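Student: turn this into a structure:
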Amino acid sequence: MPINVPHTLPARPILEKENIFIMESNRAITQDIRPLNLLLLNLMPEKERTETQLLRLLSNSPLQVNVDFIHTATYESKNVTKSHLEKFYQTFNDVKDRHYDGMIITGAPVEHLSFEDVDYWPEMVEIMDWTKEHVTSTLHICWGAQAALYHHYGINKKTRDQKISGIFMHERIEATNKLMRGINDEFLAPHSRNTDALYKAIKQHPDLLMLDDSAEAGPLFIASKDERHVMITGHIEYDADTLNEEFIRDQKKGINIAAPTNYFPNDNPLLPAKNRWRSLAYLLFSNWLNYYVYQETPYDWK
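Tutor: From the prediction side, this is the model:
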């Protein structure tokens, strides 16, 4: 089934070239089915790229999915045009009276700050509290995952001595969890962050499940036992070349950083990287949409 996006969204032609099933709004309203309504809080600087990455993964489902985009009202992004935000985005105030079947909160380049020092942290707190009554299940990515662990479960982060960047092996440890159905016993996943959530606190928290583990990167998938929150500490939505672009960006800033681990063929930065986590990403998003959202959300929120 298709994903319903605005006709002029920049992600649309990219997805259509990939043969992703896209449907226009005027056709979607004629479908005699109950679509899933998702809300995406996009905190990433390159919003158009993040839109494409996430919509691609949300499209691989037998369910019709409608997506609303919101950005922070208390912080204005410098890497996206004002016209793009005005055309495709709303703020939390515009949607706070609605209910959503699922929500995604992305990462953000604010790891170096304590949570309370982030300009839009009070707004984040308001949104995360709102999800408890207005969203069936929320998916949090990277910094968004750390923010959720901190706010909902009191688990803080710690700064790493060196940034973790690369592709790392993970071992599935919760084989019967619905979110992990069909995922290999061992799998590769990309990480890119300067901080870690406190490992021991996650493992010992009575309301959380670590679904996998990695000796180098720690857990990738963490879920609340009530299935209301899923935390992804890495970036399974990334394209094959995203880590390389981040590596080049950091070098241009004068940051002394090693090349991403286990990323380039033969560890040669001159060779293009391959996407070795695509199937994992599609399956995880499909499982979340099916088991944590569709199977649990009320047909009529009223």
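
Student: switch to C-alpha atoms for all contacts and neighbour counts from now on
Tutor: Noted.

Student: please enumerate the helices of this structure.
Tutor: Under the criterion DSSP state H, helices of the chain are mapped to 11-17, 25-28, 47-58, 82-88, 92-95, 121-134, 143-153, 199-204, 242-252, 278-287.

Student: now the last one against helix 47-58, angle please.
Tutor: Calculated by axes from the mean of the first three to the mean of the last three C-alpha atoms, to 10 degrees, helix 278-287 forms an angle of 80 degrees with helix 47-58.

Student: tell me what helix 278-287 is packed against?
Tutor: Judged by 3 or more C-alpha pairs under 8 Å, 6 or more residues apart in numbering; DSSP states H and E, helix 278-287 is in contact with helix 47-58.

Student: strands along the stretch 201-302 of the chain, start to end?
Tutor: For the stretch 201-302 of the chain, applying DSSP state E, counting those that start in this stretch gives strands covering 208-210, 212-213, 221-224, 229-232.

Student: another sequence for comparison is provided below:
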Amino acid sequence: MPVNIPRSLPARRTLTDENVFVMSTERADHQDVRPLSIAILNLMPTKIATETQLLRLLGNTPIQVEITLLAMRSYTSRNTAPEHLDAFYRSFDDVRDEKFDGLVITGAPVELMAFEDVAYWPEMCEILDWSRTNVHSTMHVCWGAQAGLYRHYGIDKHALDAKMFGVFEHEVHVPTARIVSGFDDTFFAPHSRHTGTDVADVEAHPDLEVVATSTEAGLYLAQSRDGRQVFVTGHPEYDRDTLAGEYERDVERGLRVDVPAGYYPDDDPTQRPRHGWRSHAFLLYANWVNYGVYQGTPYDLDLIGVDGAGSAPAGTDPTSPDD
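Tutor: From the prediction side, this is the model:
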């Protein structure tokens, strides 16, 4: 089923060319189903690229999805045309009285700053607190995951000795968790960050479970035990060339940066990068949309956050013999 996006959004042409099923509002209005309402809080400077990456993944599910793009009111992006933001984005003030089946919170290039020093941290706290009552399930990505773990559970990030940069192998620790349904025992995913979250801190919290980690990259996937909060410390949404673009940018700036690990054949940046994480990226988002959102959200959006409405999103399958 398609993701419902405006006809003039730049991502639409790219996704259509890739044969991703997208739909206009006019066509969606003639289908007798309630689409899932999912908001994307896009904090990345490369907003159009990030929109396309996330919509590609959200458009590969059997459920119609209606997207709302959100930007911070307390910070103006310097890398995206104001006309694009005005045409396609809403502010938190516009939606604070609305409810959503799902919310995706992206990463942001502010990870080396203390949370409280980020210009839009007060607004971020508002949104994170609001999400607990107005959103059925939230997917937090990279810095968004760190911010969510800090605000909701008091788990802080820490600076790394060197940038975690490349594509790393990960191991699934909770194969019965619905968020990794269909995953292989091991899988690959990209990371691009200067900070990390200790696995032990997440394991020690009674309301959280660690679902997947990497020997090299550490924590990758965790969730609340009811499945309503999902935390992904990497960037499964990245395109084949995204890490290459970041590497070339840093080299041009004269920064000391290593070649992304496990990315170029023979670590040779003149060669085409491998794209070995695509299938698990699609599966991760499909599982979240299906099990984390669709299977639990109430039909009436107004009932989200009301005790007894809907059902808890699927976390770990209680019927599995391995549980």
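
Student: TM-score for this pair?
Tutor: With the length set by TM-score structural alignment, normalised by the length of structure 1, the two chains reach a TM-score of 0.99; 302 aligned residues with a C-alpha RMSD of 0.7 Å.

Student: rewinding a little: quick one: which of the helices of structure 1 is nearest residue 178 of structure 1?
Tutor: Closest to residue 178 of structure 1 of the helices of structure 1, according to C-alpha to C-alpha: helix 278-287, at 7.0 Å.

Student: after superposition, how close is the closest one to structure 2?
Tutor: Superposing on structure 2 and averaging over aligned pairs (mean C-alpha distance after the TM-score superposition for structure 1), helix 278-287 of structure 1 comes out at 0.3 Å.

Student: any figure for the gap between the residue nearest the centre of structure 1 and residue 104 of structure 1?
Tutor: Structure 1 has residue 141 as the residue nearest its centroid, 3.7 Å off, counting by C-alpha atoms, centre = their mean. In this view, residue 141 of structure 1 and residue 104 of structure 1 are 8 Å apart by C-alpha to C-alpha, to the nearest Å.

Student: hang on, the earlier thing: show me what contacts the residue nearest to the centre of structure 1?
Tutor: By C-alpha atoms under 8 Å, 6 or more residues apart in numbering, residue 141 of structure 1 lies in contact with 104-107, 231-235.

Student: which of the residues you listed lies closest to residue 129 of structure 1?
Tutor: Distances from residue 129 of structure 1 to the contacts of residue 141 of structure 1, taken by C-alpha to C-alpha, are shortest for residue 105, at 13.0 Å.

Student: just give me the longest strand of structure 2.
Tutor: As assigned by DSSP state E, the longest strand anywhere in structure 2 is strand 158-172.

Student: elements contacting it?
Tutor: Using 3+ C-alpha pairs under 8 Å, 6+ apart, strand 158-172 of structure 2 is in contact with strand 186-196, strand 208-214.

Student: start and end of stretch 205-225 of structure 1, how far apart?
Tutor: Span of stretch 205-225 of structure 1 from end to end, C-alpha to C-alpha: 10 Å.

Student: where does it end up in structure 2?
Tutor: Aligned using TM-score structural alignment, stretch 205-225 of structure 1 spans residues 205-225 in structure 2.

Student: what sits up against that stretch?
Tutor: Residues contacting stretch 205-225 of structure 2 (C-alpha under 8 Å, 6+ apart): 153, 164, 168-175, 177, 191, 196-199, 202-203, 229-234, 315-316.

Student: quick one, which of those residues are buried?
Tutor: 164, 168-175, 177, 191, 196-197, 199, 202, 229-234, 315-316 (16 or more other C-alpha atoms under 10 Å).

Student: dump the helices of structure 1 to JSON lines, plus distance to residue 113 of structure 1.
Tutor: Shown next, in JSON lines, are the helices of structure 1 (distance: least, C-alpha to C-alpha, whole Å):
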{"stretch": "helix 11-17", "distance to residue 113 of structure 1": "31"}
{"stretch": "helix 25-28", "distance to residue 113 of structure 1": "40"}
{"stretch": "helix 47-58", "distance to residue 113 of structure 1": "21"}
{"stretch": "helix 82-88", "distance to residue 113 of structure 1": "25"}
{"stretch": "helix 92-95", "distance to residue 113 of structure 1": "23"}
{"stretch": "helix 121-134", "distance to residue 113 of structure 1": "11"}
{"stretch": "helix 143-153", "distance to residue 113 of structure 1": "11"}
{"stretch": "helix 199-204", "distance to residue 113 of structure 1": "20"}
{"stretch": "helix 242-252", "distance to residue 113 of structure 1": "18"}
{"stretch": "helix 278-287", "distance to residue 113 of structure 1": "28"}
